[in-house]
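In: Give me coordinates for this.
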Amino acid sequence: MRRPLPLLAGLLLLATACTGVPGPDPKTTEEGRWRPAPGLGWQWQLSGRLDPTVDVPVYDIDGFDHPASTVADLHRRGRKVICYLSTGAWEDFRPDADDFPKTLLGKGNGWEGERWLDIRRTDLLGPLMAKRLDMCRDKGFDAVEPDNMDGYRNRTGFPLTAADQLRYNRLLASMAHDRGLAVGLKNDLDQIPKLLPDFDFAVNEQCAEYDECGRLAPFTAAGKAVFHVEYELTTDQFCPQARKLGLGSMRKRYELDAWREPC
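Out: As a prediction, the model looks like this:
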């Protein structure tokens, strides 16, 4: 699961905002892909037993941990469902962990069992990520949240550049779209101006705490949702700004369990 690390939080971008919870969002692109609109309420749960009863139009859950039946149940409840995947870091607890060549594995990213990936090696990573995206599609997810999308801003053990990151992020977006999945930009605020056309929404943590929420305005201006959480601030500290910016915001615990406090 992905949460901001205390030592790296200044580099991790996650937008927070508080808005009222609109009804289900049926909007799709001309290609038939879901395109979430600004201000949608959401639930982000990556740990604990899933609570499917939260009255919001969007759920973001772990792609590996949940079967197709869970996605189908959420659909019956009127929810769109986002598939969480780590695409920029290797996790030793995933069922496909042994498929990753050791040459791809860099330094730890601060979470137990996780190491940055050499995103330059799209010849090796492309097929691995294709299988993961196939899993999301086959389970019936509507969208994907690829995590660890800003390795070039961190000490990965590889000389990654901004150009490397743009290339990799665009590849993931294209692969998701090829499978009929919407795709969200996680972190990587600096590259929003260049990546905005490639992504359907954004997922962000703690943009209010680090005074960065305004940098997500291009998404909402383009009619694209920003799903945002804060951990340290209270809702009265970040919700007013979130509402003005059109963010879909809530307060969560770092473990990203079922608890939430929406704006």
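
In: alpha carbons only for contacts and neighbour counts from here, please
Out: OK.

In: Select the longest strand from the protein.
Out: strand 80-86 (DSSP state E).

In: Summarise which helices and strands the helix or strand following it is packed against.
Out: Remark: after strand 80-86, the chain's next helix or strand is strand 89-91, criterion DSSP states H and E. Counting by 3 or more CA pairs under 8 Å, 6 or more residues apart in numbering; DSSP states H and E, the packing neighbours recorded for strand 89-91 are strand 114-117.

In: Which positions in the helix or strand that the strand it packs on is followed by come out as buried?
Out: Using DSSP H and E, the next helix or strand after strand 114-117 towards the C-terminus is helix 122-138. With burial defined by 16 or more other CA atoms under 10 Å, the residues of helix 122-138 counted as buried are L125, M129, R132, L133, M135, C136, R137.

In: The fourth one - nearest residue in space that isn't next to it in sequence?
Out: Take L133 and drop its neighbours on the chain: the residue closest to it by CA to CA, 6 or more residues apart in numbering is A176, 6.5 Å away.

In: Please apply the same query to the second one.
Out: Spatially, and ignoring its direct neighbours in sequence, M129 is nearest to T87 (7.0 Å; CA to CA, 6+ apart).

In: That neighbour and E145 touch, don't they?
Out: No. Counting by CA atoms under 8 Å, T87 does not reach E145; the two are 9.1 Å apart.

In: in the stretch 151-263 of the chain, which spans are strands?
Out: 182-186, 201-205, 226-230, 248-251, 261-262 (DSSP state E, counting those that start in this stretch).

In: Out of these, flag the one nearest Q165.
Out: strand 182-186 (12.0 Å; CA to CA).

In: Residues touching that closest one, excluding its own?
Out: Around strand 182-186, the neighbours that count as contacts under CA atoms under 8 Å, 6 or more residues apart in numbering are 13-14, 33-35, 142-149, 173, 176-177, 199-204.

In: For the comparison step, fold the sequence that follows:
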Amino acid sequence: MSRVLSRRSVVALTASTVIASFLTTACSGGGSSEEAPSSSQGTPAATGAPSGEPGGRPSQVTLPPVHAGIDYQLGGPSTPAPGVTVLARDHTAPPAQGSYNICYLNGFQAQPGAEKEWEADLLLRDQAGKVVMDKEWGEAMLDIHTEAKRKRIGQKLNTWIDECAAKGYQAVEADNYDTYTRAPDGLLTADDAKAFLSLLAAHAHEKGLAVGQKNTPELAPARKEVGADFAVAEECGQYNECGDYTAAFGDHVIVIEYTDSGMKTACRGWGDRISIVRRDKKLVPAGSVGHLRQTCGTS
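Out: Model (predicted):
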């Protein structure tokens, strides 16, 4: 779970506003100015662990390059800064040409106000029959506790995955893998979460997309079981979790920090191995008030 406002900054954006933001910034040549990453950083063509390893990754799937220049653009797309070769954007946004693109999905919860887009029985309900909300973000939790419901929910998510592949993304990340930790009365379990991510991962792999595990370090050891190829970890430096991810994923870890202390910890411990960036908490596009993007060499 994101501990700050970051991933939710994309909630209010519709597909049209995201694309408009991208076109406006691209035409103006926007992007933060900074030194280019060192030559040791990867390129979009770099591959990950050997194909066909346990976890079901097919040979056509390519992992993000490690120790790369990255940006996390969930608040709206903008022209990548010099040296950026890996980008994460919302599934409603277009990918960036010439970069390795990761497609963000809210995989385990409905977006705020989007409950009506789901069939009523696919929303998790408590003993009184009320929809269970993630109160911090105002999102209804999806009911993934049975195989039948996981398949029905997966059908909707798979259409988004298909759109990601059709647009030219190379990978997907499904947010809120850790929803089960916030569900009351044991309504959801870790096994439910793993089963659902496995379903999504299998479909993504069929479409040639790599699969990123979003946060949830406690389930990192199960990454081969569920088919996760790399990790996207928010604030692992801030919360001393980076080692939990590298123990499972090796150097295939993408870190987003939001505080100076977290960034310093991540860079000091892992800056020569994995991809690390500091962003502003709302992830606003480059050129917007409040935009911040720093790397280990510039922070």
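
In: T87 and E145 of structure 1: who's more crowded?
Out: E145 (25 against 22; other CA atoms under 10 Å).

In: check contacts around the counterpart of that one in structure 2.
Out: With TM-score structural alignment defining the correspondence, E145 of structure 1 maps onto E173 in structure 2. With contacts defined as CA under 8 Å, 6+ apart, E173 of structure 2 is in contact with I102, C103, Y104, L105, V211, G212, Q213, K214, V232.

In: tell me the SS of the residue nearest to the spatial centre of structure 1?
Out: The residue lying closest to the centre of structure 1 (CA atoms, centre = their mean) is E145, at 3.4 Å. Following DSSP: H, G, I helix; E, B strand; the rest coil, the label given to E145 of structure 1 is strand.

In: For the closest residue to V226 of structure 2 other than its chain neighbours, grab the count of nearby residues.
Out: In space, and not counting its chain neighbours, V226 of structure 2 is closest to S198: 4.3 Å by CA to CA, 6+ apart. Counted with other CA under 10 Å, the neighbours of S198 of structure 2 add up to 21.

In: Check W111 of structure 1 too.
Out: Neighbours of W111 of structure 1 using other CA under 10 Å come to 13.

In: roughly how far apart are it and M129 of structure 1?
Out: Taking CA to CA, to the nearest Å as the measure, W111 of structure 1 and M129 of structure 1 are separated by 21 Å.

In: And R243 of structure 1, by the same measure?
Out: Separation of R243 of structure 1 from M129 of structure 1 (CA to CA): 35 Å.

In: ok, back up a step: wait, what's in contact with the residue nearest to V226 of structure 2?
Out: Taking CA under 8 Å, 6+ apart, one finds E225, V226, G227 in contact with S198 of structure 2.

In: Can you tell me what it aligns to in structure 1?
Out: Matched across to structure 1, S198 of structure 2 falls on R170, judged by TM-score structural alignment.

In: residues contacting the alignment partner in structure 1 of I153 of structure 2?
Out: Aligning on TM-score structural alignment places I153 of structure 2 opposite L125 in structure 1. By CA under 8 Å, 6+ apart, the residues touching L125 of structure 1 are I119.

In: related to what we said a few turns ago, reformat the strands of the stretch 151-263 of structure 1 as JSON lines; add mean neighbour count and distance to P26 of structure 1.
Out: As requested, the strands of the stretch 151-263 of structure 1 are exported to JSON lines (neighbours: other CA atoms under 10 Å; distance: least, CA to CA, whole Å):
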{"stretch": "strand 182-186", "mean neighbour count": "27", "distance to P26 of structure 1": "13"}
{"stretch": "strand 201-205", "mean neighbour count": "27", "distance to P26 of structure 1": "15"}
{"stretch": "strand 226-230", "mean neighbour count": "32", "distance to P26 of structure 1": "16"}
{"stretch": "strand 248-251", "mean neighbour count": "29", "distance to P26 of structure 1": "16"}
{"stretch": "strand 261-262", "mean neighbour count": "18", "distance to P26 of structure 1": "22"}
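
In: Redo the buried residues of helix 122-138 of structure 1 as a markdown table? Include distance to G78 of structure 1.
Out: Compiled in a markdown table, those are given as follows (distance: CA to CA, whole Å):
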| residue | distance to G78 of structure 1 |
| --- | --- |
| L125 | 34 |
| M129 | 28 |
| R132 | 25 |
| L133 | 23 |
| M135 | 22 |
| C136 | 18 |
| R137 | 18 |
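
In: And those, which is closest to E230 of structure 1?
Out: Closest approach between the buried residues of helix 122-138 of structure 1 and E230 of structure 1, by CA to CA: C136, at 26.5 Å.

In: didn't F238 of structure 1 look like it was pressed against A208?
Out: Yes. Between F238 of structure 1 and A208 there is a contact at 6.0 Å, judged by CA under 8 Å.

In: what's the closest non-adjacent residue to A258 of structure 1?
Out: Q45 (5.6 Å).

In: Next one: the counterpart of that neighbour in structure 2 from A202 of structure 2, what distance?
Out: Aligned counterpart of Q45 of structure 1 in structure 2: Q73 (TM-score structural alignment). Using CA to CA, Q73 of structure 2 is found at 26 Å from A202 of structure 2.

In: Same check on Y100 of structure 2?
Out: For Y100 of structure 2 relative to A202 of structure 2 (CA to CA), the value is 20 Å.

In: Which of those two has more residues huddled nearby?
Out: Neighbours were tallied for Y100 of structure 2 and for A202 using other CA under 10 Å; the higher tally belongs to Y100 (25 against 22).

In: which residues does the residue nearest to P146 of structure 1 when sequence neighbours are not counted contact?
Out: Closest residue in space to P146 of structure 1, ignoring its immediate chain neighbours: L85 at 5.1 Å, by CA to CA, 6+ apart. By CA under 8 Å, 6+ apart, the contact set of L85 of structure 1 is D62, G63, F64, R132, V144, E145, P146, D147.

In: Am I right that the first one is in contact with C83?
Out: Yes. At 5.8 Å, D62 of structure 1 counts as touching C83 under the criterion of CA under 8 Å.
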